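S.K.: missing the sequence, but the structure's below:
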């Protein structure tokens, strides 16, 4: 397996016939995509099925990827539309970000971790719990910016909004996230400040 390649380098390899290179992209983005899908689907099994569909669709459509945005932005769009299509087809309810089970499933993905990984996971879990207390719109922009590592321009493209609108939404969402963390996780935030 080749390392040190950018997403676009890997995509070029796949387009030239190196199908094994695609596994690098799957490995890099599988947790990100799975987390996004869990925000729509309550069942881990359904989320795994949809995640596989997302990567198959992305592979088949790789020739259509123009590189105008990050590969992760393009993949996010496929994951979102595939999740919504799955829900419509199966007539399931879209899960709110306020649903504790959604994050519980995401948090239970990996079982055997060392102590420092557990500590890191608990910090992430705390932030995820605070994010789930936000409105779906706030949670979406926070998730795209931090978990998806999307730029403001890329988020604007995904959401179909102006970049300045996204910048304001992100600023307000950060403020509300800070308020939620201070209100509901005051002791944990205080403990983190001592590290």
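M.R.: Now that the structure is in, tell me what you want to look at. Small disclaimer: the values here were computed from a predicted structure and weren't measured.

S.K.: drop to CA atoms for contacts and neighbour counts, all remaining ones
M.R.: Will do.

S.K.: Flag every buried residue along the longest helix along the chain.
M.R.: Of all the segments of type helix in the chain, defined by DSSP state H, the longest one is helix 163-184. Neighbour counts over helix 163-184 (16 or more other Cα atoms under 10 Å) mark 163, 166-167, 169-170, 173-174, 176-177, 180-181 as buried.

S.K.: from the middle of its chain, how far away would it be?
M.R.: Using Cα atoms, centre = their mean, to the nearest Å, the mean C-alpha position of helix 163-184 is found 18 Å from that of the whole chain.

S.K.: the helices in this structure, which residues?
M.R.: Under the criterion DSSP H, helices of the chain are mapped to 7-15, 22-38, 44-60, 71-90, 100-107, 115-132, 136-142, 152-159, 163-184, 186-193.

S.K.: got the angle for the second one vs helix 71-90?
M.R.: Looking back up the chat, that one is helix 22-38. Following axes from the mean of the first three to the mean of the last three Cα atoms, to 10 degrees, one obtains 50 degrees for the angle between helix 22-38 and helix 71-90.

S.K.: hmm, who's touching helix 22-38?
M.R.: Around helix 22-38, the neighbours that count as contacts under Cα atoms under 8 Å, 6 or more residues apart in numbering are 1, 7, 10-11, 14, 44, 47-48, 50-51, 55, 59, 72, 75-76, 79-80, 83, 102-103, 105-106, 147-148.

S.K.: What residues of it count as buried?
M.R.: The neighbour-count criterion (16+ other Cα under 10 Å) identifies 22, 24-26, 29-30, 32-38 as the buried residues of helix 22-38.

S.K.: swap in the last one?
M.R.: For helix 186-193, a neighbour-count test (16+ other Cα under 10 Å) marks nothing as buried.

S.K.: Can you report how many residues lie near residue 147?
M.R.: Neighbourhood size, residue 147 [other Cα atoms under 10 Å]: 12.

S.K.: Look up how far residue 52 lies from it.
M.R.: 20 Å (Cα to Cα, to the nearest Å).

S.K.: dropping in the other structure now:
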């Protein structure tokens, strides 16, 4: 069994001059970046363009990555900043997690016909639809914790909050998500039981 090199190992290789290794980081995080980008823009083409810009910026700034947090946290910050800059240039509205089907569109990028995959995607779409009903702050903390797999400390760093505040917000957001699911997805939840 071979183990995959860690993000920090790959970064060290890139910084030592092996630029081709950066492609592995892109491969690992392209869906992560694209999903975040689609929260901000409606156009798939814009999301693809911004995602490319994010990886170019990340590559150029790789020496600035100190390793204090996960690479994904650092990349999230670059992605968010790049999206906001893009929107300011285009003078468009920012699309929040309240917009319908933002996550559903991202989840359907790799659609398959396997029955288990279809069922799993149906569950994911149900949860994503429920997340879309939450306030932007609740949706962000849920997304960062469950989808981006960030720790409470990392979320606090991203959102500019204290860790205990994030813990409380996450708890309350989970409660509200449960309420939304029980109110809007009764039949789907019964099918799962």
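M.R.: Received the coordinates, thanks. Quick caveat: nothing in here was measured; it's all calculated off a predicted structure.

S.K.: so what number do they get for TM-score?
M.R.: Superposed pair, TM-score by TM-score structural alignment, normalised by the length of structure 2: 0.95. Supporting alignment: 192 aligned residues with a Cα RMSD of 1.4 Å.

S.K.: ok, back up a step: name only those of the contacts of helix 22-38 of structure 1 that count as buried.
M.R.: 7, 10-11, 14, 44, 47-48, 50-51, 55, 59, 72, 75-76, 79-80, 83, 102-103, 106, 148.

S.K.: Structure 2: which residue goes with residue 178 of structure 1?
M.R.: Matched across to structure 2, residue 178 of structure 1 falls on residue 178, judged by TM-score structural alignment.

S.K.: Surely residue 104 of structure 2 touches residue 128?
M.R.: Yes: because the distance of 6.5 Å satisfies Cα atoms under 8 Å, residue 104 of structure 2 is recorded as touching residue 128.

S.K.: So for those two, which residues contact both of them?
M.R.: Residues touching both residue 104 of structure 2 and residue 128 by Cα under 8 Å, 6+ apart: none at all.

S.K.: any idea how far residue 62 of structure 1 lies from residue 4 of structure 1?
M.R.: Applying Cα to Cα to residue 62 of structure 1 and residue 4 of structure 1 gives a distance of 20 Å.

S.K.: With neighbour numbers in mind, choose between these two.
M.R.: Neighbours were counted for residue 62 of structure 1 and for residue 4 using other Cα under 10 Å; residue 62 has more, 16 against 7.

S.K.: show me the contacts for that one.
M.R.: Taking Cα under 8 Å, 6+ apart as the criterion, residue 62 of structure 1 is in contact with 11, 15.

S.K.: Any figure for the gap between it and residue 55 of structure 1?
M.R.: Note on residue 62 of structure 1: its distance to residue 55 of structure 1, by Cα to Cα, is 10 Å.

S.K.: swap in residue 177 of structure 1?
M.R.: When distance is defined by Cα to Cα, residue 177 of structure 1 is 31 Å away from residue 55 of structure 1.

S.K.: Show me what counts as buried in stretch 103-115 of structure 2.
M.R.: So, applying 16+ other Cα under 10 Å, buried residues of stretch 103-115 of structure 2: 103-104, 106-107.

S.K.: Format those as CSV; extra columns: distance to residue 138 of structure 2.
M.R.: Listed next are the buried residues of stretch 103-115 of structure 2 as CSV, based on distance: Cα to Cα, whole Å:
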residue, distance to residue 138 of structure 2
103, 15
104, 18
106, 19
107, 20
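
S.K.: So residue 189 of structure 1 is in contact with residue 182, correct?
M.R.: Yes: with contact defined as Cα under 8 Å, residue 189 of structure 1 and residue 182 form a contacting pair (7.1 Å).

S.K.: So residue 51 of structure 1 sits against residue 79, correct?
M.R.: Yes: contact criterion Cα under 8 Å: residue 51 of structure 1 and residue 79 qualify, at 7.2 Å.

S.K.: so what's residue 148 of structure 2 up against?
M.R.: If you count contacts by Cα under 8 Å, 6+ apart, residue 148 of structure 2 has them with 32, 72.

S.K.: now it: how far from residue 133 of structure 2?
M.R.: Going from residue 148 of structure 2 to residue 133 of structure 2 by Cα to Cα gives 19 Å.

S.K.: Then residue 111 of structure 2?
M.R.: Taking Cα to Cα as the measure, residue 111 of structure 2 falls 24 Å from residue 133 of structure 2.

S.K.: residue in structure 2 matching residue 43 of structure 1?
M.R.: Aligned partner of residue 43 of structure 1 by TM-score structural alignment: residue 43.

S.K.: for the nearest residue to residue 54 of structure 2 once chain neighbours are set aside, what are its contacts?
M.R.: The shortest distance from residue 54 of structure 2 to any residue other than its chain neighbours is 5.7 Å, reached at residue 79 (Cα to Cα, 6 or more residues apart in numbering). Residue 79 of structure 2 makes contact with 33, 36-37, 51, 54, according to Cα under 8 Å, 6+ apart.
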